[in-house]
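Undergrad: What would the 3D arrangement of this be:
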Amino acid sequence: MPHHDVLHLIRDALDESARVKLALRELAPDVARVSGRIADAFRAGNRLYACGNGGSACDAMHLVEELVARYKRDRPGLPAHHLLDAATLTCWSNDYEFGTVFSRQVETMARPGDVLVAISTSGNSPNVVRAGEAGNARGALTLGLTGRDGGQMRALCAESLVVPAQATERIQEGHITLIHLICELVERELFPQSVLPA
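TA: Down below sits the predicted model:
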């Protein structure tokens, strides 16, 4: 690929990523509301679960580690779990099917008032959709992180944050921005007196 074409590709990708991030400003009221509901769930002694496939699995794990360890503030850990344990995933998928690998865990562990963050760039990943259905059935607060038109999860989940983009990579970049915002807002609400590390 000629050098000029490489630079053009890089600049176009960065410009598009920036456009998507700026478009997320429209979701600010939704992000604030969702973060408040998650903080309320933690305050009431509930837990958060998260799931997704591929890059969205990594985003689910990223969300959980920020909550269990810390995002910015020195504070107690928050009870969050990803549904991505390799032994559980491979056991259930091998013995039964991959399509119910998350819903099985939600049915087993989620309790009324818990939070399920279901991440799918299309909003249509069958195993993530089934997890959302199981979360609703268990009385959990279901939050869909999606893109494009929101897919099935937009109507299925109690709350949805839909990144206004078509390309998977741009949607995932939007998701991690939303995850960081949620973590910051939850920390600020639950631990207003905690200090930021030097």
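
Undergrad: drop to CA atoms for contacts and neighbour counts, all remaining ones
TA: Fine.

Undergrad: Show me what the helix of greatest length in the chain is packed against.
TA: Secondary structure of the chain per DSSP state H: the longest helix is helix 168-190. Counting contacts by 3 or more CA pairs under 8 Å, 6 or more residues apart in numbering; DSSP states H and E, helix 168-190 packs against helix 3-23, helix 28-43, helix 55-68, strand 141-147, strand 159-163.

Undergrad: Also this sequence, please, to line up against the first:
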Amino acid sequence: MNKHKISNAVKEQRALLETSFLDQAMALQTFAGQVVNTFNQGGRLLVIGNGSLSAVANLIANLFIHRLSLERPPLPALSLGHDATLATSLVRDGQNRLYFSRQLRTMATASDIVLVLSDGQRDDSLTEALAVARQLGCKTALLAQEKADITNETIDYSFPLKTTSIPRMIEGTLFFGHLLCELVEGELFGI
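TA: Prediction:
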């Protein structure tokens, strides 16, 4: 039975990677090019994740800040998801939806990209963050389950993950972050 579960998980992950990334290879390359241009023009990559994807957002930002494949200068990426004081203050005041948007208003500029990682659940804080990012003139990107109802906002780059499995979605999101960093490093540093 366990071997069957393992085999199914591997098959699901392989199918997710093929349908979500091979089929969107050109869009992913275009987005990586936009990140490179943003960095070259002094902008930043601001990464937001809800639920368990908050930790993945933090890891992705750290891949850009520290390194993935080679020793190199830090790249300007930040994760917005670890301000417990702000979170508890907003919860206390019934303003959970403002968690990311308040942070964006204090630091985001029109030269930045806001990358949202969604677990597929309707989350007013993500909807609000995307609306504020648009108001500020930021480019926006969304990685979410294919049928997720996240926002009515226009998204510059959308990457649907074709899975209903939460574990596979988290793994696919992490793969996306590693691949994005690899593509950006390759373009910036010739590897």
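
Undergrad: follow-up on the earlier one: JSON lines please, covering the helices and strands packed on helix 168-190 of structure 1 and showing mean neighbour count and distance to residue 109 of structure 1.
TA: As requested, these are exported to JSON lines (neighbours: other CA atoms under 10 Å; distance: least, CA to CA, whole Å):
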{"stretch": "helix 3-23", "mean neighbour count": "13", "distance to residue 109 of structure 1": "34"}
{"stretch": "helix 28-43", "mean neighbour count": "17", "distance to residue 109 of structure 1": "15"}
{"stretch": "helix 55-68", "mean neighbour count": "20", "distance to residue 109 of structure 1": "16"}
{"stretch": "strand 141-147", "mean neighbour count": "28", "distance to residue 109 of structure 1": "14"}
{"stretch": "strand 159-163", "mean neighbour count": "24", "distance to residue 109 of structure 1": "20"}
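
Undergrad: can the ones you listed go into TSV with extra columns for distance to residue 129 of structure 1?
TA: Listed next are those as TSV, based on distance: least, CA to CA, whole Å:
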stretch	distance to residue 129 of structure 1
helix 3-23	24
helix 28-43	19
helix 55-68	13
strand 141-147	9
strand 159-163	13
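
Undergrad: before we move on, back to that, mean distance between the longest helix of structure 1 and structure 2 after superposition?
TA: Comparison of helix 168-190 of structure 1 with structure 2 after fitting gives an average deviation of 1.2 Å (mean CA distance after the TM-score superposition for structure 1).

Undergrad: Pull the contacting residues for residue 47 of structure 1.
TA: The contact partners of residue 47 of structure 1, taken as CA atoms under 8 Å, 6 or more residues apart in numbering, are 41, 78-81, 110, 114-115.

Undergrad: so residue 114 of structure 2 sits in a strand?
TA: Yes - if the criterion is DSSP: H, G, I helix; E, B strand; the rest coil, then residue 114 of structure 2 is within a strand.

Undergrad: counterpart of it in structure 1?
TA: The equivalent of residue 114 of structure 2 in structure 1 is residue 116 (alignment by TM-score structural alignment).

Undergrad: so where in structure 2 does the longest helix of structure 1 end up aligned?
TA: With TM-score structural alignment as the criterion, helix 168-190 of structure 1 aligns to 166-188.

Undergrad: got a list of contacts for the matching stretch?
TA: Identification of contacts with stretch 166-188 of structure 2 by CA under 8 Å, 6+ apart yields 9, 12-13, 16-17, 28-29, 32-33, 35-36, 52-53, 56, 60, 63-64, 68-69, 117, 119, 143, 145, 161, 163, 191.

Undergrad: hang on, the earlier thing: identify the farthest-apart pair in the contacts of residue 47 of structure 1.
TA: The span of the contacts of residue 47 of structure 1, defined through CA to CA, is set by 78 and 110 at 15.6 Å.

Undergrad: doesn't residue 149 make contact with residue 160 of structure 2?
TA: No - the criterion here is CA atoms under 8 Å, and residue 160 of structure 2 misses it with residue 149 at 11.3 Å.

Undergrad: Would you mind finding the match for residue 132 of structure 1 in structure 2?
TA: Here residue 132 of structure 1 is matched to residue 130 in structure 2, going by TM-score structural alignment.
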